[in-house]
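Peer 1: After the sequence you'll find the predicted model.
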Amino acid sequence: MKHPDGTLARLGDKVLVWEGNEGVVIRSMDTDEYFEQYPKEAFGYLEQGIMVLSEKAGLIHYVKPEEGMQLIEWKK
């Protein structure tokens, strides 16, 4: 999945999910990247997109970015 600005979403990217709710990309099915706490075996049924751990809504699966979603800081 790509962020609205066109950059590829990567593990550790910090995003504004919606106004007042930030999160971190904790899993990318597209690049096969994930933090150990969110193993491939647990989320293998999600075949594409990213998972974001957000402050106010918990885990959210995205196949495409929501309107208003913004990349705050990308993982180098």
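Peer 2: That came through, no problem.
Peer 1: contacts and neighbour counts: CA atoms only from here.
Peer 2: Will do.
Peer 1: buried set for stretch 1-13?
Peer 2: Across stretch 1-13, burial judged by 16 or more other C-alpha atoms under 10 Å covers M1, K2, H3, P4, A9, R10, L11, G12, D13.
Peer 1: Structure two is appended below for comparative analysis:
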Amino acid sequence: MKYPDGILARLGDKIVVWEGNEGVVVCSMDTDEYSEEYPRENVGYLGRGIMVLSEKAGLIHYLT
């Protein structure tokens, strides 16, 4: 998944989900990067996109 500026989303990126709610990329199926908390074995079935753990909404799956 790419950000609007064309940069590829990567594991550990900190993002603003919406104003007042920040999050961190905890896995990217697109780049095959997974954190210890969200390993490929548990979330790889999603196939594509990224997972973001946000402060206010919890875990969010964004598709590319």
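Peer 2: Okay, I see it. This is a predicted model, so every value here is computed, not measured.
Peer 1: what about the residue nearest to G47 of structure 2 when sequence neighbours are not counted, neighbour count?
Peer 2: Spatially, and ignoring its direct neighbours in sequence, G47 of structure 2 is nearest to M29 (6.0 Å; C-alpha to C-alpha, 6 or more residues apart in numbering). Residues near M29 of structure 2, counting by other C-alpha atoms under 10 Å, number 21.
Peer 1: Hmm, M29 of structure 2 is touching E41, no?
Peer 2: No - counting by C-alpha atoms under 8 Å, M29 of structure 2 does not reach E41; the two are 11.5 Å apart.
Peer 1: sec struct for Y45 of structure 2, please.
Peer 2: In three-state terms, and counting by DSSP: H, G, I helix; E, B strand; the rest coil, Y45 of structure 2 is helix.
Peer 1: Just give me the neighbour total for it.
Peer 2: 9.
Peer 1: do A42 of structure 1 as well
Peer 2: 9.
Peer 1: now for the lengthiest strand in structure 1, which elements pack on it?
Peer 2: Criterion DSSP state E: the longest strand present in structure 1 is strand 21-28. Counting contacts by 3 or more C-alpha pairs under 8 Å, 6 or more residues apart in numbering; DSSP states H and E, strand 21-28 of structure 1 packs against strand 14-18, strand 33-34, strand 50-54.
Peer 1: Compute the number of surrounding residues for the residue nearest to C27 of structure 2 when sequence neighbours are not counted.
Peer 2: In this structure, C27 of structure 2 finds its nearest non-sequential neighbour in Y34, 4.3 Å apart by C-alpha to C-alpha, 6+ apart. Other residues lying near Y34 of structure 2 total 23 when counted by other C-alpha under 10 Å.
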